[in-house]
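Peer 1: Kindly return the folded structure for what I paste below:
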Amino acid sequence: MLDTLKEKGFKFKIDSRTIEKGDIFLCLRGEKTNGHLFIEDALNRGASYVIVDEEYNKKQEERIIKVENVLKEMLESSAKILNKGAKIKIGITGSNGKTTTKECLYYLLSQYFTTFRNEMNMNTEIGIPLSILNSYNKEEISILEAGLRKKGDLEFLTQFYQFDVVIITNIGASHLEYLENIENVAQEKMKITNNMKKGLLIINGDFHLLKESAPKHLNILTFGTNNENDAILKDYEYNDNNTTTIYAKIFGQELMLTLSEYWSEGQILDLLACILFLIYLELPIDPYYIFKIKIPQDRFQIIRKGNSIIINDSYNASYESFINAFKSLDKLKISPKIMIMGEMKELGKDSQEYHRKVLQEAENIFDYIYFYDPNKEFSTFLKSDDKTVFFDNIEQIKEILLKHSEKGLIYIKGSHATGINQYIKESDLL
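Peer 2: Model prediction:
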C-alpha cells in the first residue's frame, strides 16, 4: 500500500514535528513514546494521510489509513519496491566500517550503474524502509547498510530483504552487552544471509569465526591481511604530501593505489572489500577515480590547523576500531601525539577489561591521553598517571585542543552516545 503512495510522490515521516504540507505520517511505537499520540499534531501540520494500526475515531477520518502493523507495512512495501526495481541487491553489515564500505562501494559502482544506498545512519528496521520509501528511484543497484544491536535484528530484516551480495566487514566486541560473546556476534551477523539461496558473500577472512559460519552454498570471497585471503592488504604508508599508498594483492595480482588524505587500516580494508567485488564483476579499476574517494565525515577525518593535525574519529568507537586506528597512528611520524577519548558503549560486563586494554595500547602510541568520564566511572579503576588524565566536563575538550594547538597530532574518538561528536559539531571547534 505504501508503495502505491510513493508512486504518487508522497514523502514519509515518523516525527510529527517534521511534517510539511502533503507529507504522510507513519505512526510507530517506540521504547519511549507512541506515534499515535501525535496524530492531531501531524494533521494540523498538513499531513495528507496518517498511517495507523490502532483505532482512531476522531474527526478527519478520511485522512486516516489503518493497517495491521505500520512497521511491517513499511518493510513489506519497501522490499516490494526494491525487488521490483533493483537488479542487484547488496547488504552490508559488520561491527565496524559499515558506512565507509557502503559509501566507497556506492562511489565505485556509480561509475557503471545507477546506484542507491540508504542514508548515513538509517540502518535499522525503521531507517532502512524509510530511506527506501523516500529516496529510492528505480536504481539498478541497491546497497543497504544493516546494523545489529540485539539478537534477531538481522534475522528479522531478512524476512523482508533478500540480498544477492553480502559484505561482512568484521566482527568485534561492540555488541557484547546484548550478545554476550564473539561467537554469538559472528552467528548473528551471518544471519544477514538467511534468505540467500544463491549469491556472493564477501567476508573479512582474518576472522575465522566468520569463515566457519559462512553458508557453504554461497560463493565466498575473503579479504584481510592474512595471505590466505582473495584480497590481501600487504602494507600501506603515509606520504609527505598527506596521501596514503596501499600495497595489495587481489586474486594473485599485485596492486598499488594512492588515496587522498590519510586512511586508517580499517578503512583501507573496507575499500579493499569493495575493490575485490569490482574485480569479481570484471569492472575496470581506475586509480585516479579511487584516489578521489572521500572518507565519510567524522571517521578518521583529517583536519589541519597550523602546524598540528587533528584526526576526528568521533562518530563512534569500539575496541577493534581503536586498535586499528592505533596501528595507523603509529605509522605517522608526528609528535607529540595526543588522544581525547570517550567511553566505548555496549560492552556489558566486559567494559572494564576492554577499556583497560585500550589504555594499555594507547600508552605505547600517545604522549598524552585525556579520557572524558562524565560519571567518574572509569577513573575509579583506571588511575590517572603522567600520561592519562580523566575529565568530566565536556567543555574541557576546547581547552585541551587549545593547549595542544601549536604542533603535533590530536586524535579524537569515542562512542556516539558519549556526546563528543555532537559537542564538536555544535561547538564548531574543528
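Peer 1: hey, let's count contacts and neighbours off CA atoms from now on
Peer 2: Noted.
Peer 1: Doesn't residue 303 lie inside a strand?
Peer 2: Yes: under DSSP: H, G, I helix; E, B strand; the rest coil, residue 303 falls within a strand.
Peer 1: If I follow the layout properly, residue 327 ends up in contact with residue 265?
Peer 2: Yes: using C-alpha atoms under 8 Å, residue 327 is in contact with residue 265, at 7.2 Å.
Peer 1: Which one's more surrounded, the two?
Peer 2: Legend: neighbour count by other C-alpha atoms under 10 Å for residue 327 and residue 265, higher for residue 265 (22 against 15).
Peer 1: for the stretch 1-150 of the chain, what spans make up the helices?
Peer 2: 2-7, 39-44, 70-85, 98-109, 127-135 (DSSP state H, counting those that start in this stretch).
Peer 1: what comes into contact with the third one?
Peer 2: To tie it back to what came earlier, the one meant is helix 70-85. Outside helix 70-85, the residues within contact range by C-alpha atoms under 8 Å, 6 or more residues apart in numbering are 1-3, 26-28, 51-53, 67, 125-126, 129-130, 132-133, 136, 138-140, 142, 160-161.
Peer 1: To compare with the earlier structure, here is another sequence to fold:
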Amino acid sequence: MRLSSLEITQAVQAVRHSVQDQVVPSGYSIDSRTLQPGECFIAIRGKNFDGHQFIPEVLSKGASLVIAHSNDGLDAAWPVIFVEDTLIALQRLATHVRKKWGKKVVGITGSTGKTTTKEITSFFLGARFQVFKSMGNFNNDYGLPLSILRLQEQEEVAVLELGMSAAGEISRLSKIAQPDMGVVTNVNPVHLEFFQSIQGIARAKRELIENLPSNGVAILNNDDPRVRRFGNFFSGQVLTYGVRTAAGYRVSAIRFKGLNGSEFRLDYKGSGYLFGLPLIGIHNVYNCLPAIVVAHRLGLGFEVIDQRIKQLKPSAGRGEVLHFAGFSVINDSYNSNPVALETMIQFLKRVPGHKRKILVGGEMRELGPRSPEFHRSCGNLAAKVKLDFILGVGGQACHLVEAARARGYDGNHALFFENATTAGEWLSDHVRAGDLILVKGSRGVKTELVIEALRQDHSLTKTS
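Peer 2: Got it, this is the predicted structure:
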C-alpha cells in the first residue's frame, strides 16, 4: 500500500525526521541485498547483524527513505525517519496499513500444515475474490509485517500465516494482523526446544483465538483434543472440522489413490459432498478441510470448491511426486517433525505397485531434550512397517537408524549419513527400477540435496 512519508512518520511514532512529507516509497525492505530503488529501508538491529551499517549502501542503491533509531555516522541531509525501536516501527507501520486497508483477514496457525493450508485457502478464495496471501512462510515478527506492507487497496481478502517460537508471539502478531477468522490446524511436538511441554505450545497457539474479535469466527480441528478446547476461550462463532470425530464439517469416508491423491466425502448439515484431491496423504485432507470451511463461510458453494480442489498442485518440497526413469520420489524435503514424518512413513507403506520402499529421514530440529526419543520412535515405525531401506541424515537422525538396527535391520539396510550430499550419492548408486523413495527432513539439513543428486544421475520424466 502506498503511503506518504508524512503518514509513515505518524504511523511509526517518529521522534524526529529529516525527510520531505511528499515522499512515497514504492515498497519496504529490511534486506540491503534485495532492496529495490524507491523502497523504504527499515534498519533492523538483530542478534547477528545491524541494518544501520548498510544505510549508506541502500541510499546509493536508490532507497527513497530510511527508518532508523541511531544517527551515528548519518548525514543530516539523508532522508531518515528516527524512531526509538525499528522493529516496533515496522510492526506499527504494518498495523496502520492493516487498519487502513480494513477488509477481511484470515489468520492461520498450527504446528504443522499452516503454510499448505494458507496456500489452499488462498487458491479457493481466488475463485471469487482478489486475494492477498503472506509471502512464503513469512510468519514471524519480521516476516508478517513485511507481508502486510504489500497489501494493495484492490485486494478483498488477506490470508496470513502466523508462526511462533515463543509464548506471546502469536498474540503480538494477531494484534498486527487483526484477523476476523482464525484457523488452528493442530498442536504437535514441534518447537519443544523453546517450550517445556506440548501444553505450552497449545497455550501459545490458542493466542490466535483469544485475539479474535467477538464477531469473528474460530475454525478448529475437532480431531485434535487440545485445539478442540480452544473454543472454550472464544465467545464468537466456532466452526469445527474433522475426520475421526463429530464436527460441523466432517469427512465420513476417504478413498486413497496412492500417488494420485484421494477422494473423500464431506458431510455438512445432513448432506454429503464428494471431492477429488490430487495432493497425497491424509495430512493433505486435513490441510484442505479448514480451507473448505473458510471458503464456504465466505460464500463459495461446494461445487465451486470442488472445481478448485481438482486444480491443486503441491508446493515445492511439500509432497511433490517426482517420476524418474524407473523409480519415483516423494519430495517432502521442505521441513519435518515427528508427527509429519510418521504420517508420511505410514503413507509410504500404503502406496501399492512398488518393489522397494526407501526412507531418507533427515534430522528433525527444535525438539529439545526429547529429540533422541522422537527420532527413535520414527525409526521404530519405519522398521515396524518393514521399509526396505532406512537412511538417516545428519545429527539426531542417528537415533532413527539405531532404532531400526535394534529391530533387526543390518548396516546395509539402515544407514546413517553425516550430510545430505553423501546420502544422495549413496542413494543414486543404489536406486533400482520399481523403487519408491520418501525424502523428508528439517530445513537446515537440506535433504533437497538428495534429490539433486538423483536429478544429476537419472532422468526425470514427470512431476506431479
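Peer 1: sorry, back to before: in CSV, list the helices of the stretch 1-150 of the first structure along with distance to residue 353 of the first structure and mean neighbour count.
Peer 2: Converted to CSV, those look like this (distance: least, C-alpha to C-alpha, whole Å; neighbours: other C-alpha atoms under 10 Å):
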stretch, distance to residue 353 of the first structure, mean neighbour count
helix 2-7, 47, 16
helix 39-44, 47, 20
helix 70-85, 38, 20
helix 98-109, 25, 23
helix 127-135, 33, 22
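Peer 1: Out of those helices, flag the one nearest residue 321 of the first structure.
Peer 2: Relative to residue 321 of the first structure, the nearest member of these by C-alpha to C-alpha is helix 98-109, separated by 11.9 Å.
Peer 1: In the second structure, which residues correspond to the closest one?
Peer 2: Taking TM-score structural alignment as the measure, the second structure aligns residues 114-125 with helix 98-109 of the first structure.
Peer 1: What's the average distance for that stretch when superposed on the first structure?
Peer 2: Once fitted to the first structure, stretch 114-125 of the second structure is off its aligned match by 0.6 Å on average (mean C-alpha distance after the TM-score superposition for the first structure).
Peer 1: Other residues contacting stretch 365-379 of the second structure?
Peer 2: Against stretch 365-379 of the second structure from outside (C-alpha under 8 Å, 6+ apart): 189-194, 337-338, 341-342, 363-364, 390, 396-397, 399-404, 442.
Peer 1: switch the cut-off to 6 Å
Peer 2: The list of residues contacting stretch 365-379 of the second structure from outside it, by C-alpha atoms under 6 Å, 6 or more residues apart in numbering, reads 190, 191, 192, 193, 342, 399, 400, 403, 404.
Peer 1: Tell me which residue of the first structure matches up with the third one.
Peer 2: Put plainly, it is residue 192 of the second structure. Residue 192 of the second structure maps onto residue 176 in the first structure, by TM-score structural alignment.
Peer 1: any idea how far residue 174 of the first structure is from the residue nearest to its match when sequence neighbours are not counted?
Peer 2: Excluding its sequence neighbours, the residue lying closest to residue 176 of the first structure (C-alpha to C-alpha, 6 or more residues apart in numbering) is residue 347, at 4.9 Å. As for residue 347 of the first structure, its distance to residue 174 of the first structure is 6 Å (criterion: C-alpha to C-alpha, to the nearest Å).
Peer 1: The two: which is more packed in?
Peer 2: residue 174 (26 against 23).
Peer 1: on that earlier part again, contacting residues around the match of helix 98-109 of the first structure?
Peer 2: Contacts with stretch 114-125 of the second structure, where a contact means C-alpha under 6 Å, 6+ apart, come from 287, 291, 295, 308.
Peer 1: Can you tell me what the first one aligns to in the first structure?
Peer 2: Same thing as residue 287 of the second structure. For residue 287 of the second structure, the aligned position in the first structure is residue 270, judged by TM-score structural alignment.
Peer 1: Quick check: its match vs residue 100 of the first structure, distance?
Peer 2: Taken as C-alpha to C-alpha, the span from residue 270 of the first structure to residue 100 of the first structure is 7 Å.
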